[in-house]
Every structure is written in structure tokens, then in C-alpha cells.
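[1] A predicted structure for the sequence below; I have some questions about it.
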Amino acid sequence: MAKLGLKKLLVTLASISGIGKPCVAHVLVVVFLEYFAWGLLTMPMIATLKETFPDHTFLMNGLVMGVKGILSFLSAPLIGALSDIYGRKLLLLMTVTFTCLPIPMMTIDNWWFFAISAISGILGVSFSVVFAYVADVTTKDERTRSYGLVSATFAASLVIAPALGNLIMELYGINTVILIATLVSTSNVIFVLLAVPESLPRKVRSAGLSWKQADPFLALLRVGSDPNILLLCIVVFMFLLPEAGEYSSVPAYLKLSMGFGFVELSMLVAFMAILSISINVSLGSIVKIIGAKKSILLGLFLELLQLVLYAVGDEKWQMWLAGNVAALSSITFPAVSAYVSLYSDGESQGAVQGMITGMSGLCNGLGPAVFDRTAAGPFMFGAISVFIGILLASYIPDEKTARGSKEEFSALKYIIEMDEEVPTS
């Protein structure tokens, strides 16, 4: 009975129509509110980390982010596949809820906050659903620009949020920041529930779910059947591994090891966000001028440069330069996501984006372990990883070749599947 009641509740939630026709603007609001709430907590989290784990700050930061990333890797294919079956709205509601769930825990107990933050990775993988939603409501010509807008919106949420969170913390205390972040995240959940319309028509949804769709390791093995997607996934791993490590450790590193104050760190994050917005808004134009493959390579070269700067720099101005170059390199992931979307149809878009997000989750799990120290070694390791990614990305076919390869591969796959269905005597 409880199971039937839960199913009825989920169906009811998914049936709420939302406001207007589904469009990219709906998910842009979701992304902005989600990361604005977490951006408010940037400085309070660093202070809480230092207070809770004074002797093992970087180690525990890496552990929390690592567990969360590994759980995201394990669950992302399932989330993507479920969105292909039950629609994007229901899964977006679930993932946004679990992403925001740890925020109010900061007022209860620091240990509970970090524990729930780690566990929230099980369902806190909203980006796979967001990218699938964007693919549902855009044409392939519009998709690159739309992915750039999603990435720019993520950056926009960080323009004032860290500085605002730090200001509120100094004036009114950390609990006030947590309260405001909780209200923002709750508003986001309500917005998804009442305002976001479903983007995936029932007629193009997948018929059912199999364990093969949900198993992240089988998903990785299936990638090998298409050499272009396999190559892209390896490239994603090579550049996201150091990127995830930086994301989890660099703010704390700059504050605790390089002497950045909260105000200066907030200014750096804001400036980086503005640069990131600018280049991601321009992503559609960049791809039109130089192509998707060269856009990916451009982002990789910029990431390589900023990792080298972090590795050899010992002055604040070098950290500022590295941060700004890092902001410009943020075009890489949306460019890859747009490229990958060429290989999937509407009914499998969630599964494909879930696979890429799963790879991101794996890097989010392993990256913090690599960057749990403050020495130059991890940054040089990251630079070598990105350099290998550049070499591999050079073998990715351009867009026209990729489309042709996809059509040939789909035809071959259909023939193989038909042969497998013929019973043997």
C-alpha cells in the first residue's frame, strides 16, 4: 500500500503542468537558484571546515567531496535513464531537492552537515537532467549556445553570492547565511514543482528500465562500442579529474595557504564568474567560427595553462592570473556536452547525459583525493593529465564527420540487434 501511495504521489507531482511551454529559461532559473544558494555558503563552509577539522582540513574536504562524487558516479546513469522513462520534471524535482538537502543541516551539527553533503551525491546529480531538458527543447543548431548559457548561468550565480554570504556572515553570523541559503534552495524546489513544465513527451519516452541502463560500469563498457564517444569520455575524465580537485580545494588553499582574506577571495570568485559568463555566452559564436572540436581544444589549452600557473606560482598576482585563465577554460564541458548530444535521440538523451555526468561524478570523487595537499605536485599532475587529454582530443572527428559516423554506427547497431533477436535452431 505504501508503495502504491508513493507511486501515486510521484505521478501527481509529475503531472503538474508548469508555466508556459518548456524552454531553456526554465532550467536556467533552476541552475541559478541552486548554485546561488551554495555560493552563499562558500566562505561559511571554509570557516566550518577549519573549525571542525583544524588538523586535517584538506584531507576531510577531499573525503567529503570524494564520497559525494563517487556516489554521483554510481547513480547518474540511473537518474538519466529514469528521466527517459518518467520525464525530466519528476527527476529534476528529486535531484534539486537532494542537492539542497544538506544546507539547513549546517545549523544542526557540523558533522551531520558534512555527512549529509557526502550522501546527497546519490540523487544530487541535477546537471544530467538539466542537459537532457535542454536537448529536449532545442534543435541541434541551438544546443551549443544553450549549453553555454547553462554554464554561464552557473557562473552568474557566483558573481555576488560568495561576497554576499561573507558580508552577511560578518554582520549577522553564520546561521543567518544558512537561513537565507535554505530559503533560496526551498524556493528552487517550489519553482521546479509549480513552474517547470515537462519537456519530454510521453510518446518518445523509453518503455522500461533494465539493470544494464542503471549499472554505471556497464554504461562505461557500452561506451567502448562507439570509438568517438569512448574517446570523448576519456578526454572528459582527463580534464575533469584535475578540475574537480581544484574546485574542491583551491578556495580553501587560497584562504589557508596563500593568505587570501575572505573579501579578496570573494572578489576573485566574482571576477572569475564574470569572465566565465562572458566566454560561455559567446560559446555558440565560438563554435560557429572555429567548430566544436577546436572549442574543446581551446578550453583544454586554457586549463593546462592555469594548472601550470598554480603549480609554479607563489605570489598572489599569479593566483589571480591562474583563476582568470581557469574561468576562460570553463567552455570545455558545455562544448563536450553539445558535441556528445549529436549521438543521441530524444528518448535516450537522459541516458547519454547521465553517462557524461556519471563520468563527472567519478572525477568529483577521485579529484579531491589527488588535491588533498597544498604542494605544487598535484597541480603538475593535473597539467600532465590535461596534456594527455589534449593529445586524445586531437583525434576527435569534426562535427560533420561525427554526424556521418553516428548514422553509420546506428545502422550497424540496428543490424546487430536484429541478428541477435533471430532465434537459433
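    Structure received.
[2] rest of the way, CA atoms for contacts and neighbours
    Noted.
[3] which helix or which strand is home to the residue nearest to the spatial centre of the chain?
    Nearest to the geometric centre of the chain sits residue 127, at 5.1 Å (C-alpha atoms, centre = their mean). Assigned by DSSP states H and E, residue 127 belongs to helix 126-137.
[4] so what does that helix touch, helix or strand wise?
    Helix 126-137 is packed against helix 24-40, helix 57-86, helix 88-100, helix 140-156, helix 349-370, with contacts defined by 3 or more C-alpha pairs under 8 Å, 6 or more residues apart in numbering; DSSP states H and E.
[5] ok, now which ones touch residue 382?
    By C-alpha atoms under 8 Å, 6 or more residues apart in numbering, the contact set of residue 382 is 239, 241, 242, 243, 307.
[6] secondary structure element holding it?
    helix 377-393.
[7] how near is residue 270 to residue 41?
    According to C-alpha to C-alpha, to the nearest Å, residue 270 and residue 41 sit 14 Å apart.
[8] higher neighbour count, the two?
    residue 41 (27 against 21; other C-alpha atoms under 10 Å).
[9] chain neighbours aside, what residue packs nearest to that one?
    Take residue 41 and drop its neighbours on the chain: the residue closest to it by C-alpha to C-alpha, 6 or more residues apart in numbering is residue 165, 6.2 Å away.
[10] cool, and residue 96?
    residue 126 is the one closest to residue 96 (C-alpha to C-alpha, 6+ apart), at 6.0 Å.
[11] quick check: that neighbour touching residue 95?
    Yes: with contact defined as C-alpha atoms under 8 Å, residue 126 counts as touching residue 95 (5.0 Å).
[12] circling back: residues contacting the residue nearest to residue 96?
    92, 95, 96, 99.
[13] can I get those residues in JSON lines with distance to residue 138 and neighbour count?
    Converted to JSON lines, those look like this (distance: C-alpha to C-alpha, whole Å; neighbours: other C-alpha atoms under 10 Å):
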{"residue": "92", "distance to residue 138": "18", "neighbour count": "29"}
{"residue": "95", "distance to residue 138": "22", "neighbour count": "24"}
{"residue": "96", "distance to residue 138": "22", "neighbour count": "25"}
{"residue": "99", "distance to residue 138": "26", "neighbour count": "22"}
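[14] the residue nearest to residue 41 and residue 23, how far apart?
    Residue 165 is 31 Å from residue 23, by C-alpha to C-alpha.
[15] pick out whichever of these two has more residues nearby.
    Here residue 165 and residue 23 are set side by side on neighbour count (other C-alpha under 10 Å), and the busier one is residue 165, at 27 against 17.
[16] let's bring in a second model and compare:
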Amino acid sequence: MSEAAGTNATAPSARSGAVIFIFVTLLLDMLALGIIIPILPKLIEGFVNNDTANAARIFGVFGSIWALMQFVCSPILGALSDRFGRRPVVLLSNFGLSADYVLMALAPNLIWLFIGRAISGITSSSISTVFAYIADVTAPEQRAAMFGKIGVAFGAGFIMGPALGGLLGEIDPRLPFWAAAGLSFVNGLYGLFILPESLPAERRAPFKWKSANPIGALQFLRSNPTLAGLSLATFFGQLAHVVLPSVFVLYATHRYGWDTGTVGATLALVGLCGMVVQGAAIGPIVKLLGERNALFLGLVCGALGFVIFGAAPTGQLFWIGIPVMALWGISGAATQALTTQLVAADQQGQLQGATSSVQSMSELIGPFLFTLTFAYFIGDNAPLKMPGAPFYLAGALLLLALAIAARATAAKTTA
């Protein structure tokens, strides 16, 4: 481990206000993103004369371009934050997102909406910079707990954003975009006056294109065997996660006959359980078990949760799997903590950008993998009817991630 990665020269007390801002930043970002989730497919549908099948295909293309922009731009923004500091990247992203949501609110056709979605993928790539900021201001042994607490913002945004977007969309389908623009703009103003820089000038690294591109980012992750193994485990874990946004609604409707209200309530329960784990459980569990064992526990719980989802013959039994699945969140915070200890202070942005690119790769592959699996196993030509097949596949991917992470970290623990 780099010596720079294991020290934290800035007193945590001096940065408590900055950590609060980062929490608020992520919360508002997730709210803004969540607000448009329930309305964007409807808006697309309106542009294609309410042709649902065509709208679904276009929505899939929109999701792919968003993930592609994340894949390309996350390492660039991460490297820029290592060179110029975290503050300017975070602030420019907030104001850029605000302008982009205005563009989508005014979009007269699908082409402009597509452009807006691409820009959103670029500006949302700064989330990797936010995680680098946390690594800057938090001691290595405290990072897992801090990443968990910051993860509460994701859960809260996941609960409140779609609900607010649905309410606003009933008034006007463009209104959620205006609300998202306002949230991002207020967030930018808030940071402009409050957010301090976390990366001192003496700890910054020169910007290099060879490392600030997706290929260079992946090569960076291969620079350390433990980092490479954890990154590969992260890829399979993120790929497994894509099953939820890809097939959950289709699965719940097909197998349990749920209406939109039940689906929404279930998603809210998912977010609530995730918040409890992220905010209250990660710190004590990591302190008790250590980061490596906490990582393993999270992956096992995630795999078990997916098995419950796939096997549950009733909606009530499906709900039993939600708190089990929520414990999977432990692994994400533990992985973040382990990887940040493997690179120097002036490489934290590069690390987070590269990690975001890995996640984006999974988001490009996952929707096709899980929707095709679901369609095959409920189709007429399936060797047996198994609507839960995508969840079994996701569980297997988590067990593969567990095996890779165990091997990657074995040398670290015996060194």
C-alpha cells in the first residue's frame, strides 16, 4: 500500500461540514435523477404516438447512451479532479446537470431528448469525484463506515425521487425535469459557498490522457493484483445488480400480478432497507469483522437474497428477501475502503473514475443479459418455465465475485 494512501493529514473535525455537503450533494443528485425515472418513458411514448413497444426500444437506447457516456467520461473527470481538485469538478457537474435538465424539459423531439440524456451521462460521471472526496477527508480505517453513511443518500433519493417525479408528472410531464433542474442548480449554489477543496495542491497529479480514458483506466486497475481482483469482483457484482432495474417490474407483474402501486411500495421498501444497512449497520459490522470478511458477508447475503427473489412463489415471500438483499450493501462500502487503501492520495480520483467505468460496462451488458434470460425462460420454447431465472443468474454472478475477491485478498491478508 502506498504510504500516501494510508495517511490523512487533514483533521476530520475540520472537514465535517464538507462531508455534510457531500451527503447533501449526493442526496440532491439522486433526487434529481430519481424524479425523472417514472416520467421519461412516458415522455418518450408521447413522441412515438403511444407505441409502447417502440417506446421501450428507444428507452433502452437512451439507457445505453447514458451508460456509454459514464464509461467514457468517468475516468476523464476522475483524472481532472486529481489535477485541478475535487471542488471545480463537482460544482461544474451540478450546474451542468441543471442546464441539461432544462434542455430535456424544453426538448421538442426525440433527438434533443437523446442529446440531453447523453449530456446527463457525462455530468453524472462526477459521482466518482464525490467518492474520491470522501477518500481525501477520511482516515483509511474509517472509510468503509463513511462510504456506508454516504450511501444513505442513494437510498433516500431512490425512495423520494420517483415518488416526487410521479406526482409532478401527473400535473405536467415536463414538470419533473424543471424540478430536477432546480435541485441541481440549488445544489451548485450551495456548494459554491460551502464546499472546501479536499485535495491540496501539493498532492495533485498531472493530467495524462493515457490514463484518463476507459482503456487506460482499466490498465490502471491492473497495476496492482489485489486491485485488479477486487475490480473484477466489482464488475460481476455490478452486473448482478443490473437484474433489478432490468426485469423486476416485468417479473413482479408477470409472476405476482402486482399493480404499479405495489411495485412502487416494494421499491420504497428496498430503498428503506438499504438506508438502514448503509447508515447503521456497515460501521459496526466492518469494525467487528474487518473489511475483507464484511465484503464476503455482503456478497453471500446478496446471493441469498437473489435466490429468495427467484424462488418465491408469492409476493409476500419475495418481500422476505428484501432485508436479506439489503445486507449486500456492506460489500460495496467494504470494497471501496479496501481499494482506496491500495492507491496514493493523488490517484483517488483516477481510481473512482476507473471504478465507475467498470460499473458502466456492467450497465451496458446487463440489460440485454437479464431481459433475454427472462424472455427465454417464460417463453414457449423454454425447457422449463422458470421466471426467476434472471435472479438465479444474478446470484451465481455474486458467488463468482465472492470467489474472485477471496483469491485477490488472500495475498493481502497473508502478507
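    Sure thing, it's come through. Given the structure is predicted, the values throughout are model-derived calculations rather than measurements.
[17] give me the TM-score for this pair.
    The TM-score (TM-score structural alignment, normalised by the length of structure 2) is 0.83; 383 aligned residues with a C-alpha RMSD of 2.8 Å.
[18] ok so, going back, for the nearest residue to the residue nearest to the centre of structure 1 once chain neighbours are set aside, give its distance to residue 410 of structure 1.
    Sequence neighbours aside, residue 357 is the residue nearest to residue 127 of structure 1 in space, at 7.0 Å (criterion: C-alpha to C-alpha, 6+ apart). Distance of residue 357 of structure 1 to residue 410 of structure 1, given as C-alpha to C-alpha: 23 Å.
[19] so if I had to pick from the two, which one is more boxed in?
    Between residue 357 of structure 1 and residue 410, residue 357 has the larger neighbour count (other C-alpha under 10 Å), namely 27 against 15.
[20] is it true that that one touches residue 128?
    Yes: using C-alpha under 8 Å, residue 357 of structure 1 is in contact with residue 128, at 5.5 Å.
[21] who touches both of these two?
    Joint contacts of residue 357 of structure 1 and residue 128 (C-alpha under 8 Å, 6+ apart) are residue 76.
[22] so what's the nearest residue in space to residue 135 of structure 1 that is not next to it in sequence up against?
    Leaving aside its sequence neighbours, residue 135 of structure 1 sits nearest to residue 143 (C-alpha to C-alpha, 6+ apart; 6.6 Å). Contact partners of residue 143 of structure 1, counting by C-alpha under 8 Å, 6+ apart, are 134, 135, 338.
[23] cool, and residue 206 of structure 2?
    82, 83.
[24] what about it, distance to residue 126 of structure 2?
    Distance, residue 206 of structure 2 to residue 126 of structure 2, by C-alpha to C-alpha: 19 Å.
[25] now residue 328 of structure 2
    24 Å.
[26] repeat for residue 77 of structure 2
    6 Å.
[27] go on, residue 98 of structure 2?
    Where residue 126 of structure 2 is concerned, residue 98 of structure 2 sits at a distance of 14 Å (C-alpha to C-alpha).
[28] what of residue 323 of structure 2?
    Residue 323 of structure 2 is 30 Å from residue 126 of structure 2, by C-alpha to C-alpha.
[29] one more: residue 311 of structure 2?
    38 Å.
[30] identify the residues contacting the residue nearest to residue 41 of structure 1.
    Contacts of residue 165 of structure 1 by C-alpha under 8 Å, 6+ apart are 39, 40, 41, 42, 43, 44, 177.
[31] and the helix or strand encompassing it with helix 24-40, angle?
    In the assignment (DSSP H and E), residue 165 of structure 1 maps to helix 161-172. Interaxial angle of helix 161-172 of structure 1 relative to helix 24-40 (axes from the mean of the first three to the mean of the last three C-alpha atoms, to 10 degrees): 40 degrees.
[32] show me what secondary structure element comes after helix 161-172 of structure 1.
    helix 174-195.
[33] have a look at how far, on average, that next one is from structure 2.
    Mean deviation of helix 174-195 of structure 1 relative to structure 2 after superposition (mean C-alpha distance after the TM-score superposition for structure 1): 2.4 Å.
[34] and the contacts of that helix?
    13, 16-19, 26, 30, 33-34, 36-38, 40-41, 44, 89, 92-93, 96-97, 100, 103-104, 106-107, 165, 168-169.
[35] any quick ChimeraX command for the buried ones out of these?
    To isolate the buried members of these in ChimeraX, using 16 or more other C-alpha atoms under 10 Å:
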select :16,17,18,26,30,33,34,36,37,38,40,41,44,89,92,93,96,97,100,103,104,106,165,168,169
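[36] and residue 231 of structure 2, what's its match in structure 1?
    Using TM-score structural alignment, the equivalent of residue 231 of structure 2 in structure 1 is residue 233.
[37] and that match, how many neighbours?
    20.
[38] same question, the one 5 residues further on
    Around residue 238 of structure 1 sit 23 other residues, with neighbours defined as other C-alpha under 10 Å.
[39] same question for residue 46 of structure 2.
    Residues near residue 46 of structure 2, counting by other C-alpha under 10 Å: 16.
[40] now it: how far from residue 55 of structure 2?
    Distance of residue 46 of structure 2 to residue 55 of structure 2, given as C-alpha to C-alpha: 9 Å.
[41] now residue 20 of structure 2
    Applying C-alpha to C-alpha to residue 20 of structure 2 and residue 55 of structure 2 gives a distance of 39 Å.
[42] which residues touch stretch 36-45 of structure 2?
    Contacts for stretch 36-45 of structure 2 (C-alpha under 8 Å, 6+ apart): 51-52, 54-56, 58-59, 110, 161-162, 165-166, 169, 173, 176-177, 180.
[43] of the residues you listed, buried ones?
    55, 58-59, 110, 161-162, 165-166, 169, 173, 176-177, 180.
[44] what sits against the closest residue in space to residue 163 of structure 2 that isn't next to it in sequence?
    Of all residues not flanking residue 163 of structure 2 in the chain, residue 35 sits nearest, at 7.3 Å (C-alpha to C-alpha, 6+ apart). For residue 35 of structure 2, the contacting residues are 161, 162, 163, 164, 165, 166, 176, 177, 179, 180, taking C-alpha under 8 Å, 6+ apart as the criterion.
[45] map residue 35 of structure 2 across to structure 1 for me.
    Per TM-score structural alignment, residue 35 of structure 2 is aligned with residue 40.
[46] mind checking how far its match is from residue 105 of structure 1?
    Counting by C-alpha to C-alpha, the gap from residue 40 of structure 1 to residue 105 of structure 1 is 15 Å.
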